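Trainee: show me how the following folds:
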Amino acid sequence: MKAWRDSPLRGLLGIAHPILQAPMAGAQGHELAVAVAAAGGLGAVPCALLKPEQVREEVAQFRRLAPGQPLNLNFFCHTTPAPDEAREQAWRLRLRPYYLELGVDPEGPIPVSNRNPFDAAACVLVEELRPEVVSFHFGLPEPALLARVKAAGAKVLASATTPAEARWLAARGVDAVIAQGSEAGGHRGVFLRDEVYSQIGTFALVPQVVDAAGGLPVIAAGGIADERGIRAALALGAAGVQIGTAYLLSPQAKVSAPHRAALQDRERVEVTALTNLFSGRPARSVVNRLMRELGPLSDAAPAFPLAGGALTPLRAPSEARGSGDFMSLWSGQAAALARAGDAGEVTRAWAAALDSEA
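Mentor: Got it, this is the predicted structure:
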């Protein structure tokens, strides 16, 4: 397969195979990144939920266990919402019956749900750690910060969910565009418009982004979980693929027991939906009780990332019962195609299958 062997991502990112491990905040650390990197792909560490000292430790462990391999540090570029006490209280009232059912004080304190947007402090961290790749979700940081990231030597990747977003990213100097289709698990990378009902599927999106990106390499993401999906993405013009959900069954992933059980249930994982209940921003999850009873998309949920705070007290008592009813179960639509096994071995198997056709 000529496109596989000749992918510009090999030279651009310093990888043997144009397979990128999707950064999955809360579901992985350096262990998954190391396994994929050792197999010739690009490992990633998601930084949105980590404090600076935690990022430093993750990078140190990666450098120790995968010496000489490139690393992608991923950041969010959302705008922190203004406090809205009335909306927060209305959301707690909506969840009150579940608090009472699980024996949780509905008037008790709740933690603040936070995801850190890329800022000057994060930029200093990039300049200190000098990752080979930095990727962004929900757009890009302000131009001055982006220029500093590039000056630090990092190649810049960013997600686009529409051709318009791809053109916007290309005009601002990214090195490659990740075309995230609606099939992808986790949060939508949307940043120019919010209408999730108009989301484009991966295999309709990829050739449009290829046309819109001005010659930049395009990385297909969403609904890809085996060599058939990789082959299809390459046939449509992608230079490589970014894969997330298919790695969550590996021992290197750090998903909760209920989340792993849901992903292993082949019938259950066939039913996913976009929901804003767990964070305030649409993301694809296996459908659970909360999504069925409140509806997957609710105007009552506070803005991203605040919605998750009021759900946090419900998670521990329900998880203790083996239930994933009150937690996000992020999953793409191709999870039923994923094979369980070591992330490195799975990556090598995909590469071997495609190499044999080249």
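Trainee: when you work out contacts or count neighbours from here on, use the C-alpha atoms and nothing else.
Mentor: Noted.
Trainee: what's the next secondary structure element after the helix or strand Glu53 falls within?
Mentor: When elements are defined using DSSP states H and E, Glu53 is found to belong to helix 52-65. On the C-terminal side of helix 52-65, the nearest following helix or strand under DSSP H and E is strand 71-76.
Trainee: who are the packing partners of that following strand?
Mentor: Strand 71-76 sits against strand 43-46, strand 133-137, with contacts defined as 3 or more Cα pairs under 8 Å, 6 or more residues apart in numbering; DSSP states H and E.
Trainee: so after the last one, what's the next helix or strand?
Mentor: Read in the C-terminal direction, the helix or strand following strand 133-137 is helix 143-151, with elements assigned using DSSP H and E.
Trainee: how much does that following helix deviate in direction from strand 133-137?
Mentor: 150 degrees (axes from the mean of the first three to the mean of the last three Cα atoms, to 10 degrees).
Trainee: one more sequence to fold, the one below, so I can look at both together:
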Amino acid sequence: MLTQFGMSIPLIAAPMSGGPTTPAMVSAATQAGGLGLLAAGYKTVEAIEAEIKTVRAAGIPFGVNVFAPNPLPVDPNDYHAYAAIIQREADQFGLTLPPEPIEDTDKFDEKIALLVDDPVPMVSFTFGIPPGTVIAALRQAGSVVVQTVTTAEEAAQARDAGVDMLAVQAAVAGGHSGTLTPRRPLTPVPLVDLVEQIVATVGLPVLAAGGLATPGAVADVMRAGAAAAVVGTVLLRATESGASATHQAALTNPARTETVLTHAFTGRPARGLRNAFIDAHEAEAPLGYPALHYLTTSLRKAAAAAGKPDYVHLWAGTGYRHATAEATSDILGRLASDL
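Mentor: As a prediction, this is how the structure comes out:
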């Protein structure tokens, strides 16, 4: 199914929302023989439309990743208690945080309407499985539809919903987990084992994601039956990366010695470099997405701009030490060197 994308190396640049993935990174990944996906999460419809136009002008295949609604409502009392604590952190930046929970769908319906009216070669979903009518409409428009899953059970659900391919994500992946059940602890199954299990039981092509930062790791998942490997963290310091300077610097800071799963920043499990914010708030943070995401957004942006990494969501997978400051094409070429 990936043959239609003309890939000469089985590598996909992960759609990293919040800034790291840029149209330049998407274009560079595809021009290097792989494939790039734009990240529609947290963007306006107009912004993603403009990014699609930019990449399309290069005349290359690409994809778009969309957050599918899978609400994780926050208890209002828990939100108010946590907001009062986080406001004290925000005071140093002169910020006023949202006093009430903000619950929305990240403009899901509008983004789907755009992608049906102006189709792109690939559309992938994360967080939730969209309705079958949405999947069918995108496929009818000519898009290959991919669903992010984290277990064999989720993979079977996605297959039954009618998707074409699966992005199988291990718990070691950086950024948000695509788990469909964010209230349950993530199960740390090695990616190779997860890929083998899903390839054997579900019968759809698999894109393997999570902790893939070396040529050997990429080769291992390909041998396990993956159709391609998805890499994200290893591209955070790439020439084309839009990650903040604060985030990029933290990846090389010898004092940042581990990644941890946290819901303190967004109310949904995500993996990042351990920092003071996580240490201070993980135990008291409620679950609740996107309410906690909106609660902490302005604080995180202000801290990144001020060069204060201990208040920033330093999303990173376990292979973060392999992130290098060079062109996306060079990084992908090296990752494909053992194939």
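Trainee: of the helices and strands packed on strand 71-76 of structure 1, flag the one that's most buried.
Mentor: Relative to the other members of those, strand 43-46 carries the highest mean neighbour count by mean count of other Cα atoms under 10 Å, namely a mean of 28.
Trainee: from the contact counts, what lies against that one?
Mentor: The helices and strands touching strand 43-46 of structure 1, judged by 3+ Cα pairs under 8 Å, 6+ apart, are strand 19-21, helix 30-38, strand 71-76.
Trainee: rewinding a little: so which residues make contact with the helix holding Glu53 of structure 1?
Mentor: In this structure, residues lying in contact with helix 52-65 of structure 1 by Cα atoms under 8 Å, 6 or more residues apart in numbering are Gly29, His30, Glu31, Ala33, Val34, Val45, Cys47, Gln69, Ala122, Leu125, Leu129.
Trainee: out of those, who's nearest Ala307 of structure 1?
Mentor: Of all the contacts of helix 52-65 of structure 1, the one sitting nearest Ala307 of structure 1 is Cys47; the distance, using Cα to Cα, is 19.5 Å.
Trainee: now stretch 178-194 of structure 1, how far from the chain's geometric center?
Mentor: Average the C-alpha atoms of stretch 178-194 of structure 1, do the same for its chain, and the two points are 9 Å apart (Cα atoms, centre = their mean, to the nearest Å).
Trainee: what about it, start to end distance?
Mentor: 18 Å (Cα to Cα, to the nearest Å).
Trainee: for the helices and strands packed on strand 43-46 of structure 1, give me CSV that also has mean neighbour count and distance to Leu274 of structure 1.
Mentor: As requested, those are arranged in CSV below (neighbours: other Cα atoms under 10 Å; distance: least, Cα to Cα, whole Å):
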stretch, mean neighbour count, distance to Leu274 of structure 1
strand 19-21, 27, 22
helix 30-38, 26, 25
strand 71-76, 25, 19
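Trainee: quick one: closest of those to Val346 of structure 1.
Mentor: Go through these one by one with Cα to Cα and the one that ends up closest to Val346 of structure 1 is helix 30-38, at 8.8 Å.
Trainee: so the closest one matches what in structure 2?
Mentor: Residues 23-31 of structure 2 are the counterpart of helix 30-38 of structure 1, counting by TM-score structural alignment.
Trainee: could you check how far the aligned residue in structure 1 for Ala47 of structure 2 is from Ala353 of structure 1?
Mentor: Under the alignment (TM-score structural alignment), Ala47 of structure 2 pairs with Gln54 in structure 1. According to Cα to Cα, Gln54 of structure 1 stands 36 Å off from Ala353 of structure 1.
Trainee: what residue of structure 2 takes the place of Arg339 of structure 1?
Mentor: That one, Arg339 of structure 1, aligns with Thr324 by TM-score structural alignment.
Trainee: that match against Thr233, yeah?
Mentor: No - here Thr324 of structure 2 does not reach Thr233: they are 9.9 Å apart, not a contact under Cα atoms under 8 Å.
Trainee: more crowded one of those two?
Mentor: Set side by side, Thr324 of structure 2 and Thr233 give different neighbour counts by other Cα atoms under 10 Å, the larger being at Thr233 (30 against 20).
Trainee: contacts only, for the more buried one.
Mentor: By Cα under 8 Å, 6+ apart, Thr233 of structure 2 lies in contact with Gly174, Gly211, Ala213, Ala316, Gly317, Gly319, Tyr320, Ala323.
Trainee: if we can go back for a sec, can you add distance to Ala179 of structure 1 and give the helices and strands packed on strand 43-46 of structure 1 back as CSV?
Mentor: Below are these laid out as CSV (distance: least, Cα to Cα, whole Å):
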stretch, distance to Ala179 of structure 1
strand 19-21, 13
helix 30-38, 20
strand 71-76, 16
